[in-house]
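Asker: Structure for this input, please:
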Amino acid sequence: MDEVKVVIAHSERATLRVGDVFLKVDSDPARLDREVEVMALVPVPAPRVLWHKPSVLAISAVPGTVLGRIGTPSTSSPAAWAAAGAVVRELHDAPAPPWPGGGGQGIDELAAKLDEECERLVRDGLLPANLVARNRRVAAAALRPWTPVFTHGDLHITHVFADGDEITGIIDWSEGGQGDALRDLATLTLGHPEHLGDVVAGYGGDVDLDVVRAWWSLRSLLVVRWLAEHGFDPFSPRGEADVLRARM
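Answerer: Just a heads-up that it's a prediction; the model follows:
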């Protein structure tokens, strides 16, 4: 009999694996509804929806292993990282859904959210004031007009699977929709700056690396407190806190 493995669990959602089936349980059924809609539109490898009921989604396992993890060096080849960039480009070039994806706030709204989070990080003593201030200045470069494209919205490195040099699938599409292409590239390479060149080579075209790096600061500032409050460790080596320190 297959064991039940907890992949991830916190107060908002949980993912379980039973054999080759993943069960996603979400406190917000609409989020799972949206994920099913997005996966029906994506032009890149993604899990197959097996069944879907309110608050629960069953999907097939994706072959291969994750491209890497935050906190440890990636063992995936430069070619695999480049292949990930090419797959992301294919997604960004596809017709986008009519709804905003993760981080779909307007520039002013995102800036206000960032300022509020920076204030809380300092007030709660999670990060030093000078570290927060420096990264807030770096993050400003990401707060510019962009042309919306079809984005994953939460393209964390553990959401991308590879087999050798081939990308076999991308998972967790609940944040998919219209968004900033460079946010996806930044999220994918967060904590792995040594592979940014590989990803950009596969992605092709002009990529503003300063904006990608600005998104590293912006995303890290926004998630440090949430991660700490939900049982994750943003202070692990190569984690979000280290990403912020690198900007100093």
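Asker: hey, let's count contacts and neighbours off CA atoms from now on
Answerer: Will do.
Asker: Can you tell me the number of residues neighbouring the nearest residue to residue 26 once chain neighbours are set aside?
Answerer: Computed as CA to CA, 6 or more residues apart in numbering, the closest residue to residue 26 that is not its neighbour in sequence is residue 13, at 4.4 Å. Residue 13 has 14 neighbours, counted by other CA atoms under 10 Å.
Asker: Isn't residue 13 up against residue 29?
Answerer: No - counting by CA atoms under 8 Å, residue 29 is not a contact partner of residue 13; they are 10.2 Å apart.
Asker: Please, where are all the helices along this protein?
Answerer: Ranges of helices in the chain, per DSSP state H, are 29-39, 78-93, 107-123, 129-139, 181-189, 196-203, 209-229, 240-246.
Asker: quick one: which of those helices is nearest residue 169?
Answerer: Nearest of the helices of the chain to residue 169, taken as CA to CA: helix 78-93 at 9.4 Å.
Asker: List the residues that contact residue 103.
Answerer: Contact partners of residue 103, counting by CA atoms under 8 Å, 6 or more residues apart in numbering, are 110, 153, 179.
Asker: Ok, residue 131 next?
Answerer: With the criterion set at CA under 8 Å, 6+ apart, residue 131 makes contact with 244, 245, 248.
Asker: same thing but at 7 Å, please
Answerer: Going by CA atoms under 7 Å, 6 or more residues apart in numbering, residue 131 touches residue 245.
Asker: Same check on residue 36?
Answerer: Residues counted as contacts of residue 36 (CA under 7 Å, 6+ apart): none.
Asker: any idea how far residue 95 is from it?
Answerer: Distance of residue 36 to residue 95, computed by CA to CA, to the nearest Å: 17 Å.
Asker: same thing with residue 243?
Answerer: According to CA to CA, residue 243 stands 32 Å off from residue 95.
Asker: Between those two, point out the one with more neighbours.
Answerer: Neighbour comparison, residue 243 and residue 95: the larger count goes to residue 243, with 24 against 13 (by other CA under 10 Å).
Asker: And for the more buried one, nearest residue in space, chain neighbours not counted?
Answerer: Closest to residue 243 by CA to CA, 6+ apart is residue 191, at 6.1 Å.
Asker: Now the second one, please; I'll put the structures next to each other:
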Amino acid sequence: MDEVEVVVAHSERATLRVGDVFLKVDADQARIDAEVEAISLAPVPTPQILWCKPPVLAIAALPGTTLGRLGGPATGSPAAWAAAGAAIRKLHDAPLPPRRGRAGRSSGALAAELDDECDALVATGILPADLVARNRQVAEAALRPWTPAFTHGDLQIAHVFVDGDEVTGIIDWSEAGQGDALYDLATFTLGHEEHLDDVLAGYGTGVDLEVIHAWWSLRSLLAVRWLSEHGFDPFAPGCEVDVLRARM
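Answerer: Predicted coordinates:
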């Protein structure tokens, strides 16, 4: 019997690995339903669903390895990153799924949430006021009208698997749905700006770099306090706070 590996765990959800099976335990059945639906609709390689008995979803492991993780070294050739960009473009060009995803929050609601979070970051002393103010200014470019696309919603590089220069699968679809395509691209390249050109070589045209930079700031500002409260370290080298400092 293989040992049980805790892949990630916090108060909202946990993922365990036993051999070649991943067990995702989620307190919100809507996220499980969204993941099952997105996997069935996505036109890119996805993991096989073995069974689903809420609050648990069992999926098969994917071949290959991830391109890295936030705060750690990135791996893969430029061609592998370009292949990931091409897969992301294929997803974004697919017919829209029925529900709105994490990347589909309205600009008004997002601006209000961002302003509240910026105030909290400064009031609690988690981040200095000048760092927050500068990144709030940069983030403004993301608060604009956008054309809905089929988005993943949490497209961290740790969620994309490759074998050589081929994408073998994309995992963790619980935040998928209609949303802003540039949110996905920004999430995928967060903390690994050096690979953005490779990704865009595969993705193609129609990308506003100012908006990518804005999403880096916006996503990081919204994440810092949550990560700190759930046992993660956004101050670790290469992580969210370093992303914010790079905009100064």
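Asker: What lies in contact with stretch 239-248 of the second structure?
Answerer: Counting by CA under 7 Å, 6+ apart, 70, 71, 131, 134, 135, 191, 217, 220, 224, 234, 235 sit against stretch 239-248 of the second structure.
Asker: Find the centremost residue of the second structure, please.
Answerer: Among the residues of the second structure, residue 154 comes closest to the average C-alpha position under CA atoms, centre = their mean, at 2.6 Å.
Asker: Quick check: that residue vs residue 187 of the second structure, distance?
Answerer: 7 Å.
Asker: One more: residue 216 of the second structure?
Answerer: Look at residue 216 of the second structure and residue 187 of the second structure: by CA to CA, they are 7 Å apart.
Asker: what do you get for residue 143 of the second structure?
Answerer: In terms of CA to CA, residue 143 of the second structure sits 16 Å off from residue 187 of the second structure.
Asker: Who has more neighbours out of these two?
Answerer: Remark: of residue 143 of the second structure and residue 187, residue 187 carries more neighbours, 22 against 17, as counted by other CA under 10 Å.
Asker: Surely that one touches residue 155?
Answerer: Yes - if you go by CA atoms under 7 Å, residue 187 of the second structure and residue 155 touch, sitting 5.7 Å apart.
Asker: Tell me the counterpart residues of stretch 33-53 of the second structure in the first structure, please.
Answerer: Stretch 33-53 of the second structure corresponds to residues 33-53 in the first structure, going by TM-score structural alignment.
Asker: what comes up buried for the matching stretch?
Answerer: Within stretch 33-53 of the first structure, the residues scored as buried using 16 or more other CA atoms under 10 Å are 33-36, 38-39, 42, 44-49.
Asker: picking that back up, what's the most buried one of the helices of the first structure?
Answerer: Among those, ranked by average contacts under mean count of other CA atoms under 10 Å, first place goes to helix 181-189 (a mean of 24).
Asker: counting contacts, what elements does that one pack onto?
Answerer: Judged by 3 or more CA pairs under 7 Å, 6 or more residues apart in numbering; DSSP states H and E, the packing partners of helix 181-189 of the first structure are strand 149-151, helix 209-229.
Asker: Of those, give the one that comes closest to residue 82 of the first structure.
Answerer: With respect to residue 82 of the first structure, and counting by CA to CA, the nearest of these is helix 209-229 at 15.7 Å.
Asker: mean per-residue distance, that closest one to the second structure?
Answerer: Following the fit onto the second structure, the mean deviation recorded for helix 209-229 of the first structure is 0.5 Å by mean CA distance after the TM-score superposition for the first structure.
Asker: helices and strands around that helix, which ones?
Answerer: Going by 3+ CA pairs under 7 Å, 6+ apart, helix 209-229 of the first structure lies up against helix 107-123, helix 129-139, helix 181-189, helix 240-246.
Asker: Need the contact partners of it.
Answerer: 114, 117-118, 121, 135, 138-142, 182-183, 185-186, 190, 233-234, 240, 244.
Asker: Run through the residues that contact the residue nearest to the centre of the second structure.
Answerer: 175, 187.
Asker: I'd like to know how far it sits from residue 133 of the second structure.
Answerer: Note on residue 154 of the second structure: its distance to residue 133 of the second structure, by CA to CA, is 25 Å.
Asker: Check residue 40 of the second structure too.
Answerer: 41 Å.
Asker: Then residue 94 of the second structure?
Answerer: Distance check for residue 94 of the second structure against residue 133 of the second structure: by CA to CA, it reads 37 Å.
Asker: Also residue 47 of the second structure?
Answerer: 41 Å.
Asker: quick revisit: turn the contacts of stretch 239-248 of the second structure into CSV, including distance to residue 172 of the second structure.
Answerer: As requested, the contacts of stretch 239-248 of the second structure are arranged in CSV below (distance: CA to CA, whole Å):
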residue, distance to residue 172 of the second structure
70, 16
71, 19
131, 31
134, 32
135, 28
191, 19
217, 23
220, 20
224, 21
234, 21
235, 24
